[in-house]
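[1] Got a sequence here, can you build the structure:
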Amino acid sequence: MTFLNRLKLCVMMFLQFFIKGAWFVTLGTFLIHNLKTSGTEVGVAFLTQSIGAIIPPFVIGLIADRYFSAQYVLGVLHLAGAVLLWRASEATAFQGFYLCILLYMILYMPTLALANSICFRQLKNPDKEFPPIRVFGTFGWVVAGVTIGWLGWEQSGQLNLTFKMAAVASGAVGLLSFILPKTPPLKKGEKGGLGQILGLDAIRLLKNRSYLVFFLASIALCIPLSFYYSFTNPFLNEIGMQSAAGKQSLGQISELLFMVLMPFFFVRLGVKKMLALGMLAWFLRYIFFAYGDVYANYWMLIAGIVLHGICFDFFFVIGQIYTDKQADIRFRSSAQGLITLATYGIGMMIGSLISGVIIDAWKRPNGSHDWTTIWMIPSAIAGIVLILFLLLFREGKVKEQAVPTLKTV
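    Model (predicted):
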């Protein structure tokens, strides 16, 4: 692959995650302060991510596998998304905002799998070549957060501008997509049964017992993940950590570091050990949160945040690479949609539904929470998933598949 095409993929990844980092982190604050919503409405808004991750990625993966080049599908989705984000920025009531953001997430979530698929199709050795490209996505998320803080939109009540900023970025990656390396459908013109037409080929991966174990583990592990995304910031603020949001950025910095180091670890550890280390990191993170405080055990809080790099990179990014290796070259876009369905769809939805209930159940009369008990619950879930994974998963060997030669632009 040429340097120019590699640069295009890096910019694509940067913008792909800059978009979400520009508005998703401050979504709750925007809804409560700008649209005067209730906590329940905030939860409903966050659930749009799971709704967008359940069916759409699989369907869009089918389209990219069978009918249209993946880079063109990606471009159309982001251009349409730019319009919806701009409309969301101008909403004055929750109902209008919710409709825009629901439609947007239905379009955006499939782009995560498409972006991965486009990269994997161009790379000869994804184990080593994908992490240095994917790291630009994390960098984009960090830049978005730093930009919002630097401009002071939270303090000035101008968080509606985050959606405009994200809309501009979405339009930019939409246009960029049309000059990305060509990624034509590999099953175009093929005839087959109903299952093939509907793009259900990717489900065949679940016939592999080890992949089924990984798939179910992905769903289960995203339940404790929901606790982290939804309640870490309220937890840190409640126990008295100063500049909690700024401290949390250490997690993204850690993610950047481990993304760069991932090829080094992958060669020496392999898929199973890296996935297991990712699960172990989730287990330890919540232990640290359960027993950490802003006094003698302050280091536990910082350690729990910094573990984000291992938590995310070693499980989710390695899982994407593992999925690409296991899938037949003809339905790899659908396969990436399948793992998106498991994680951001089913797993995060279950986690979003039960985490709030657990938080309320351990709320004290004075308004504070029994955080030790609360954090031990996702820790226990992660620990059980880790044990079952180690017992049931077998890495095995992957048969190398020839990928058709692609013409580059």
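[2] Please make it C-alpha for all contacts and neighbour counts, starting now.
    Will do.
[3] and the particular helix or strand that has residue 232 in it, which residues are buried?
    Assigned by DSSP states H and E, residue 232 belongs to helix 209-238. Going by neighbour count (16 or more other Cα atoms under 10 Å), the buried part of helix 209-238 is 210-228, 230, 232-233, 235-236.
[4] After that helix, heading C-terminal, what element do we hit next?
    Following helix 209-238 in sequence, per DSSP H and E, is helix 244-291.
[5] Next, the angle helix 209-238 makes with that following helix.
    With axes from the mean of the first three to the mean of the last three Cα atoms, to 10 degrees as the basis, helix 244-291 and helix 209-238 are set at 110 degrees to each other.
[6] What is helix 244-291 packed up against?
    Taking 3 or more Cα pairs under 8 Å, 6 or more residues apart in numbering; DSSP states H and E as contact, the helices and strands that helix 244-291 lies on are helix 126-151, helix 209-238, helix 298-306, helix 308-312, helix 318-326, helix 371-392.
[7] and the third one, which residues are buried?
    It stands for helix 298-306. Across helix 298-306, burial judged by 16+ other Cα under 10 Å covers 300-306.
[8] Distance from the chain centre to it, please.
    On the basis of Cα atoms, centre = their mean, to the nearest Å, helix 298-306 sits 22 Å off its chain's mean C-alpha point.
[9] next one: the second one
    Centroid separation between helix 209-238 and its chain, computed with Cα atoms, centre = their mean, is 11 Å.
[10] How about the last one?
    Relative to its parent chain, helix 371-392 has a centroid offset of 20 Å by Cα atoms, centre = their mean.
[11] In the strand or helix carrying residue 45, which residues are buried?
    With the criterion set as DSSP H and E, the secondary-structure element containing residue 45 is helix 39-46. By neighbour count, with 16+ other Cα under 10 Å as the criterion, the buried positions of helix 39-46 are 41-42, 45-46.
[12] swap in stretch 153-166?
    Under the neighbour-count rule (16+ other Cα under 10 Å), stretch 153-166 has 153-154, 159-166 buried.
[13] So what touches that stretch?
    Stretch 153-166 has contacts (Cα atoms under 8 Å, 6 or more residues apart in numbering) with 18-20, 22-23, 26, 29-30, 33-34, 82, 85-86, 88-90, 148.
[14] which residues in the stretch 51-200 of the chain form helices?
    For the stretch 51-200 of the chain, the helices defined by DSSP state H, counting those that start in this stretch cover 56-66, 70-89, 94-122, 126-151, 153-156, 160-177, 194-197.
[15] what distance separates stretch 250-263 from the centre of its chain?
    Offset of stretch 250-263 from its chain centre (Cα atoms, centre = their mean): 15 Å.
[16] er, stretch 254-274 actually
    Offset of stretch 254-274 from its chain centre (Cα atoms, centre = their mean): 18 Å.
[17] what number of residues lie near residue 192?
    Counted by other Cα atoms under 10 Å, the residues lying close to residue 192 total 9.
[18] How about residue 207?
    Residue crowding around residue 207 was assessed by other Cα under 10 Å; the count is 9.
[19] compare with the first, here's sequence two:
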Amino acid sequence: MKSAVRVQLSFMMFLEFFIWGAWFVTLGTFVLKNLQDTSATQVSVAFLTQSIGAVIAPFIVGIIADRFIAAQVILGVIHLIGTALLWICSGMTTFDSFYPVLLVYMILYMPTLALVNAISFRQMSDPSKEFSFIRVFGTVGWIIAGLLIGWLHWEKTNSLDLTFKMAAAASLLLGVFSFTLPKTPPSKKGTKVSVREILGLDAIRMLKNRSYLLFFLSSIAICIPLAFYYNFTNPFLNEIGMDAAAGKQSMGQMSEFLFMLVMPLFFARLGVKKMLALGMLAWVIRYTLFAYGNIDTNYWMLIVGIVLHGICYDFFFVTGQIYTDKIAGEEFKSSAQGFVTLATYGVGMLIGFLISGPIVEAYKTSGGHNWQTIWLIPAGIAGAVLVLFMLFFRDNKVDKNTVVKH
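    Just a heads-up that it's a prediction; the model follows:
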């Protein structure tokens, strides 16, 4: 890969995840504090927009990017529209007005996660070695967003509307920059579109591979407890009195950055199964630390739980993206990335978002929440998924016999 292309892809990843991290980490706190008369259940409903967007993502990416319009053009148009939607979100004061705008934005944004991966993979000869060094700049973007929020004290001063404005500015920049990215034309342009492909069923062919089917089901299941983290970590840390919680949470992305750099080494030595299993085990440990951590004597547990994010995210999600790219083969790389987004950010987290809000609401107390019981619930779910995964997943070597035939 040429150095100029590497720089372009790295900057693309930086902006893509800066935009997301700029408002997403503090969304729960924004809903509870900036909008009128809201509850934990409405926090879950707000986060649910991510899952709705992820469910739709394979249809947008698989149909349009694989057949009609170049991926970098779609990416640019979506982020330009997103600029206006994020700015509108910043001025909302009621949940009823905020929710539909956020929903439209996430329906547009979630497909871009697959698009940036597809654009990157098309420029690489060996994604298992090259992708992590590009993707790591997305982590840097998320870190800087969190540090800025903490440094500017937007949580403490109840100024989280500014997070959406910051994200809008970055979205405008990426929207314009996208049109300069390497051309990523549709791989099946000019061919006949069948009903099967319109429904996104081409990528489902990957499920004929037994190992991939088990990975897909595990991805759905592990994202149920993951939803608890996204929904309520920031409100939890703010409620128990952690100063600059969003800034502290960025240590998780710093850990992600470090593990991303050494992922090729781990991938070569451990293989897919062990990488995925370690990622799931880290989730079990993290939630247990949150359950027993506090702002005084067990403050270290909170910090370690945050720092474990590097293993939690990289070993499961990035490994899964690489694994999916190999299984999919050349012809349907874009729709394949959209498909794994459907499993993780879509179906799995949709279930998690639906159950996490009512659970947190059920353990509400006069002084806040019973966080120990709340966090032990996702710890138990993650532990059960890990055991089942270890028993049934087979780490078959990906070769010409395991790649999906189209």
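[20] count of residues packed around residue 170 of structure 1?
    For residue 170 of structure 1, the number of neighbouring residues by other Cα under 10 Å comes to 28.
[21] Report the contact partners of it.
    Residue 170 of structure 1 is in contact with 15-16, 19, 78-79, 81-82, counting by Cα under 8 Å, 6+ apart.
[22] Tabulate these in CSV, adding columns for distance to residue 252 of structure 1 and neighbour count.
    What follows is the contacts of residue 170 of structure 1, written out as CSV (distance: Cα to Cα, whole Å; neighbours: other Cα atoms under 10 Å):
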residue, distance to residue 252 of structure 1, neighbour count
15, 16, 27
16, 15, 27
19, 15, 29
78, 24, 27
79, 27, 21
81, 25, 25
82, 25, 27
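[23] Can you pull up the most central residue in structure 1?
    residue 344 (6.6 Å; Cα atoms, centre = their mean).
[24] isn't it right up against residue 53?
    Yes. Residue 344 of structure 1 sits in contact with residue 53 when judged by Cα atoms under 8 Å, with a separation of 5.7 Å.
[25] so how far is residue 357 of structure 1 from the residue nearest to residue 187 of structure 1 when sequence neighbours are not counted?
    Leaving aside its chain neighbours, residue 187 of structure 1 sits nearest to residue 66 (4.7 Å; criterion: Cα to Cα, 6 or more residues apart in numbering). Taking Cα to Cα, to the nearest Å as the criterion, residue 66 of structure 1 is separated from residue 357 of structure 1 by 42 Å.
[26] higher neighbour count, those two?
    The residue with more neighbours, out of residue 66 of structure 1 and residue 357, is residue 66; 25 against 10, by other Cα under 10 Å.
[27] got the contact list for that one?
    With Cα under 8 Å, 6+ apart as the criterion, the residues that contact residue 66 of structure 1 are 185-190.
[28] same thing but at 10 Å, please
    With contacts taken as Cα atoms under 10 Å, 6 or more residues apart in numbering, residue 66 of structure 1 has the following neighbours: 60, 184-190, 196-199, 330-331, 333-334.
[29] Then residue 124 of structure 2?
    Neighbours of residue 124 of structure 2 in contact, by Cα under 10 Å, 6+ apart: 1, 6, 130-131.
[30] Which of the residues you listed remain contacts when I look at structure 1?
    Checked against structure 1 using both residues aligned by TM-score structural alignment, their matches' Cα atoms under 10 Å, those keep these contacts: 1, 6, 130-131.
[31] Now do stretch 151-163 of structure 2: distance to the chain's middle.
    Going by Cα atoms, centre = their mean, the spacing between the C-alpha centre of stretch 151-163 of structure 2 and its chain's C-alpha centre is 23 Å.
[32] same thing with stretch 278-287 of structure 1?
    Between the centre of stretch 278-287 of structure 1 and the centre of its chain there are 18 Å (Cα atoms, centre = their mean).
[33] now do stretch 172-180 of structure 2
    Centroid separation for stretch 172-180 of structure 2 versus its chain: 21 Å, with Cα atoms, centre = their mean.
[34] tell me which residues in that stretch are buried?
    Within stretch 172-180 of structure 2, the residues that qualify as buried are 172-179, counting by 16+ other Cα under 10 Å.
[35] do the same with stretch 117-129 of structure 1
    Burial within stretch 117-129 of structure 1, assessed by neighbour count using 16+ other Cα under 10 Å, is assigned to 117-122, 126-129.
[36] Might one say that residue 327 of structure 2 is in contact with residue 333?
    Yes. Contact between residue 327 of structure 2 and residue 333 holds when scored by Cα atoms under 10 Å: they sit 9.2 Å apart.
[37] Those two - which one has more neighbours?
    Each of residue 327 of structure 2 and residue 333 had its neighbours counted (other Cα under 10 Å), and the higher figure belongs to residue 333 (27 against 23).
[38] Near residue 196 of structure 1, how many other residues are there?
    Using other Cα under 10 Å as the criterion, residue 196 of structure 1 is surrounded by 16 other residues.
[39] what's the answer for residue 4 of structure 1, then?
    12.
[40] Now which residue in structure 2 aligns to it?
    Residue mapping for residue 4 of structure 1 onto structure 2 gives residue 4, with TM-score structural alignment as the criterion.
[41] Which residues are in contact with its match?
    By Cα under 10 Å, 6+ apart, residue 4 of structure 2 lies in contact with residue 10.
[42] what's the helix or strand for it?
    Residue 4 of structure 2 is part of helix 3-24, with elements assigned from DSSP H and E.
[43] how much does that helix stray from structure 1?
    Using mean Cα distance after the TM-score superposition for structure 1, helix 3-24 of structure 2 ends up 0.7 Å from its aligned counterpart in structure 1, as a mean over the superposed pairs.
[44] and that helix, which residues are buried?
    Using 16+ other Cα under 10 Å, the residues of helix 3-24 of structure 2 that count as buried are 6, 8-24.
[45] Can you give me the distance of the residue nearest to the centre of structure 1 to residue 336 of structure 1?
    According to Cα to Cα, residue 344 of structure 1 stands 12 Å off from residue 336 of structure 1.
[46] Please apply the same query to residue 169 of structure 1.
    Distance of residue 169 of structure 1 to residue 336 of structure 1, computed by Cα to Cα: 23 Å.
[47] Which one of the two is surrounded by more residues?
    Set side by side, residue 169 of structure 1 and residue 336 show more neighbours around residue 336, with 27 against 23, by other Cα under 10 Å.
[48] Leaving out sequence neighbours, find the closest residue to that one.
    Spatial nearest neighbour of residue 336 of structure 1, excluding adjacent residues (Cα to Cα, 6+ apart): residue 113 at 5.0 Å.
[49] Same list, the buried residues of stretch 117-129 of structure 1, but as TSV with distance to residue 276 of structure 1 please.
    TSV is the format used below for the buried residues of stretch 117-129 of structure 1 (distance: Cα to Cα, whole Å):
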residue	distance to residue 276 of structure 1
117	24
118	27
119	25
120	23
121	27
122	28
126	20
127	17
128	19
129	22
